[in-house]
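[1] okay, here's the prediction I keep looking at, along with the sequence it came from:
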Amino acid sequence: MIQQGQQLPTATLSELNADGMQTHKTDELFANKRVVLFAVPGAFTPTCSEAHLPGYVVLADKLKAAGVDMIACVSVNDAFVMSAWGKAQNAHEITMLGDGDGSFTKALGLEMDTGTFGGVRSQRYAMVIENGVVTQLNVEAPKEFEVSKAEVILAVLEK
């Protein structure tokens, strides 16, 4: 599993936005920025839709005021699903990224196999990235939602 102080692996993530389908290399997307990246096991799933993404939507302005250039959400879903979920959640300030084949998630060592429920998905986590380097990593224990909340990350940033 990736650790604090390590460079993010290079991978490709996809985003469907007003300009159409975009593909992003992680080393370019996160270069020269302070980014909060949080991951969810799946778009439109209960905890993800009722608490995780909404927390970042509500606190987006405060996170940006704390020096964050980008807030991004990633899931092992395609960019179409991530875009639709972002629209349904009014996540206008969040960059919704699809890791369709799970390659980024696997490169981080943060995948989990949910079997017939959904196959390989991402563990729930949040990280702070500064110029491509992980400076904070909060990975949830299975079936928990405590350390990756927007409030927790905001508190870390405000220290």
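    Received it, and whenever you're ready, just let me know what you need. Residues are numbered from 1 along each chain as shown.

[2] only C-alpha atoms for contact and neighbour calcs from this point on.
    Fine.

[3] residues of stretch 44-55 that come out buried?
    Under the neighbour-count criterion of 16 or more other Cα atoms under 10 Å, stretch 44-55 has F44, T47, C48, S49, H52, L53, P54 buried.

[4] export these to CSV and tack on secondary structure and distance to K25?
    Listed next are the buried residues of stretch 44-55 as CSV, based on DSSP: H, G, I helix; E, B strand; the rest coil; distance: Cα to Cα, whole Å:
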residue, secondary structure, distance to K25
F44, coil, 25
T47, helix, 28
C48, helix, 25
S49, helix, 26
H52, helix, 25
L53, helix, 23
P54, helix, 26
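
[5] okay, those residues in a markdown table with distance to R121 next?
    A markdown table is the format used below for the buried residues of stretch 44-55 (distance: Cα to Cα, whole Å):
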| residue | distance to R121 |
| --- | --- |
| F44 | 14 |
| T47 | 15 |
| C48 | 13 |
| S49 | 16 |
| H52 | 16 |
| L53 | 17 |
| P54 | 20 |
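
[6] below is an additional structure, to be compared with the one above:
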Amino acid sequence: MIVKSLVSRKALQKLNCINKNSLVQLSALMSVKVGDSVPAVDLFEDNPTNKVNLAELAKGKKIIMFAVPGAFTPGCSKTHLPGYVKRADELKSQGISEIVCVSVNDPFVMGAWGKDQNTQGKVRMLADPSAELAKKLDLALNIAPLGGVRSKRYSMVIEDGKITSLQVEPDGTGLSCSLAEAVKL
């Protein structure tokens, strides 16, 4: 692709956010892009026996899904998740059926984190324990201090199974374009 040869990865990271309005198409950096269908990946809610298939969850609905590198981490617990909890009613009044938080953690950790952050009725806490979703979206990131493969930080709007908006943090972990205040409905 010509864009790849003209713009370095370092230059792309200087962009405030990588999204559909950027000068560079998202497809130049990763496989997932606006217009793609979400994969039929099983995530887990509260325990390993409660599977939630993402494609089924998104069927016939408009949802916001955002991913964080790790439960109980400072940026995720102080800023990212609380923003969506705080704005849940407002976002739902604008046609959002559900708000989903995903992290590469086990379902027990995600359940405990949800209770700690008072997400009940506002944000569903889904675990991606083997990073299957992160890998299928090509949004996996190796963060050794957090245990290895994690998800990049991003937010997306999904309408009837199709991604209609996608904001990926330029460095994969920052707190700017994937925040609740920046979500593009």
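    Ah, there it is. Just so it is clear, the model here is predicted, and its values are computed rather than measured.

[7] report the TM-score for the pair.
    The TM-score (TM-score structural alignment, normalised by the length of structure 1) is 0.92; 153 aligned residues with a Cα RMSD of 1.3 Å.

[8] now, which of the buried residues of stretch 44-55 of structure 1 sits nearest Q3 of structure 1?
    Using Cα to Cα, H52 comes nearest to Q3 of structure 1 of the buried residues of stretch 44-55 of structure 1, at 22.1 Å.

[9] who's in contact with the equivalent of the closest one over in structure 2?
    Using TM-score structural alignment, the partner of H52 of structure 1 in structure 2 is H80. With contact taken as Cα atoms under 8 Å, 6 or more residues apart in numbering, H80 of structure 2 is in contact with V68, L175, L179, A180.

[10] so which of the residues you listed is the most crowded?
    V68 (26 neighbours; other Cα atoms under 10 Å).

[11] now it: how far from V3 of structure 2?
    V68 of structure 2 sits 28 Å away from V3 of structure 2, going by Cα to Cα, to the nearest Å.

[12] what's the answer for Q167 of structure 2, then?
    19 Å.

[13] between the two, which is the more surrounded one?
    Using other Cα under 10 Å as the criterion, Q167 of structure 2 and V3 rank with Q167 on top: 26 against 11.

[14] for the more buried one, what is the enclosing helix or strand?
    In the assignment (DSSP states H and E), Q167 of structure 2 maps to strand 162-168.

[15] now swap in H92 of structure 1 and tell me
    Applying DSSP H and E, one finds H92 of structure 1 in no helix or strand.

[16] quick check: the gap between it and M127 of structure 1.
    20 Å.
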